[in-house]
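**Student:** compute the structure for the input listed below.
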Amino acid sequence: MHVFGFAGYSGAGKTTLIEQLIPLLGAAGLRVSLLKHTHHDFDIDKPGKDSWRFRTAGAQEVMLAGAQRWALMHERREAAEPTLADLLAHMSPCDLVLVEGFRADDIPKIEVFRPSTGRERLHPQFPGVVAVASDVRIEGDLPCLDINDAPAVAAFLRSYLGI
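**Tutor:** Predicted structure coming up:
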């Protein structure tokens, strides 16, 4: 299972780029999964629903299952935030896991960068950056990909991983 990341500050376009890459990689015959890190408290459950009631009653895990999908919610309670490796261990086998976030983890990743956000570049302070995707030409030691050319980014990713 190949793992490849996308890192950058909020508003740079990571989610939009990944959303465009998934069908392109799927059309190339790859089974693609996604793992997204969030710094915000989030909840996919709704107060009052049975699953919410079970979780708030203290269940460690609650699985929702239907004909179209299933979802497993695991309560961390007081446990430390899981590592990328911990989370990948829960993923079903596939050809490629795209990772959004986890910028400090040493996996190959594309830095998604837009100077208009006013933020600094992540490279070289964070490990694993193998290219940059931007809406402007970035000079430097890394390949610069056009963030608006998802087919070219997909081709780079497949070439880099040899898939």
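**Student:** all contacts plus neighbour counts: C-alpha atoms, from now on.
**Tutor:** OK.
**Student:** how about the residue of the chain most remote from its centre, what does it touch?
**Tutor:** Most distant residue from the mean C-alpha position of the chain: residue 57, 30.8 Å away (CA atoms, centre = their mean). By CA atoms under 8 Å, 6 or more residues apart in numbering, the contact list for residue 57 is empty.
**Student:** tell me where this protein has strands.
**Tutor:** Taking DSSP state E to define them, one finds strands in the chain at 2-7, 32-36, 61-65, 70-74, 96-100, 109-113, 129-134, 144-146.
**Student:** let me know which of those strands is tucked in deepest.
**Tutor:** Highest mean neighbour count among the strands of the chain (mean count of other CA atoms under 10 Å): strand 109-113, with a mean of 27.
**Student:** to compare with the earlier structure, here is another sequence to fold:
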Amino acid sequence: MNIYGVVGWKNAGKTGLMERLVSEITARGFSVSTIKHAHHSFDVDHPGKDSYRHRDAGAREVLLASRNRWALMHELHDHEEPPLADLLTKLEPVDLVLVEGYKRDDHPKIEAFRAVTANSLIAPEDETIRAVASDTALELDCPVFDLDDTGGIADFILAEVGL
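**Tutor:** A predicted model of the protein is given here:
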């Protein structure tokens, strides 16, 4: 599977860019899956629901299924967070996996950057960042796209992975 990341600091526009890229690339006929890294605790389940009660009782995994979708929840308990490479093996084969976050991993990435956040750029110190999508003009040693140039960014990513 081809993998390409979208990284950046908080409020840099990563999720919006991911959403637009998924729409753009799937509209071109490619299959896309995504992985989103969360630095905080999260839950896709709700207290009181049967599946939550199964997990709360101690189940290691709970698979919730309906005619529209299924979701597998895996409790880590005292185990380490799995590396991205292990998570990728959980996905069915697709043309492209877009990864939001995992900025320290070794896959190719594009950095989302918004000037208003006043954060520094990651790209100058990270050779895995192949381009930057920004809301302001930047002088860098890699391609710089307008943050809203979804088509151009999609063209770049697809060319990078050979699609």
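**Student:** could I get the strands of the first structure as JSON lines with distance to residue 161 of the first structure?
**Tutor:** What follows is the strands of the first structure, written out as JSON lines (distance: least, CA to CA, whole Å):
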{"stretch": "strand 2-7", "distance to residue 161 of the first structure": "7"}
{"stretch": "strand 32-36", "distance to residue 161 of the first structure": "14"}
{"stretch": "strand 61-65", "distance to residue 161 of the first structure": "34"}
{"stretch": "strand 70-74", "distance to residue 161 of the first structure": "29"}
{"stretch": "strand 96-100", "distance to residue 161 of the first structure": "10"}
{"stretch": "strand 109-113", "distance to residue 161 of the first structure": "11"}
{"stretch": "strand 129-134", "distance to residue 161 of the first structure": "11"}
{"stretch": "strand 144-146", "distance to residue 161 of the first structure": "16"}
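**Student:** helices along the first structure, start to end?
**Tutor:** With DSSP state H as the criterion, the first structure has helices at 14-27, 50-56, 84-88, 150-161.
**Student:** out of those, nearest to residue 109 of the first structure?
**Tutor:** Nearest to residue 109 of the first structure, of all those, is helix 150-161, at 9.2 Å by CA to CA.
**Student:** what helices or strands is the closest one leaning on?
**Tutor:** helix 14-27, strand 144-146 (3 or more CA pairs under 8 Å, 6 or more residues apart in numbering; DSSP states H and E).
**Student:** check the mean deviation of that helix from the second structure.
**Tutor:** For helix 150-161 of the first structure, the mean deviation from the second structure after alignment is 1.0 Å (mean CA distance after the TM-score superposition for the first structure).
**Student:** and that helix, what's buried?
**Tutor:** Within helix 150-161 of the first structure, the residues that count as buried by 16 or more other CA atoms under 10 Å are 150, 153-154, 157.
**Student:** identify, from those residues, the entry nearest to residue 144 of the first structure.
**Tutor:** Residue 144 of the first structure lies nearest to residue 153 out of those, by CA to CA, at 9.7 Å.
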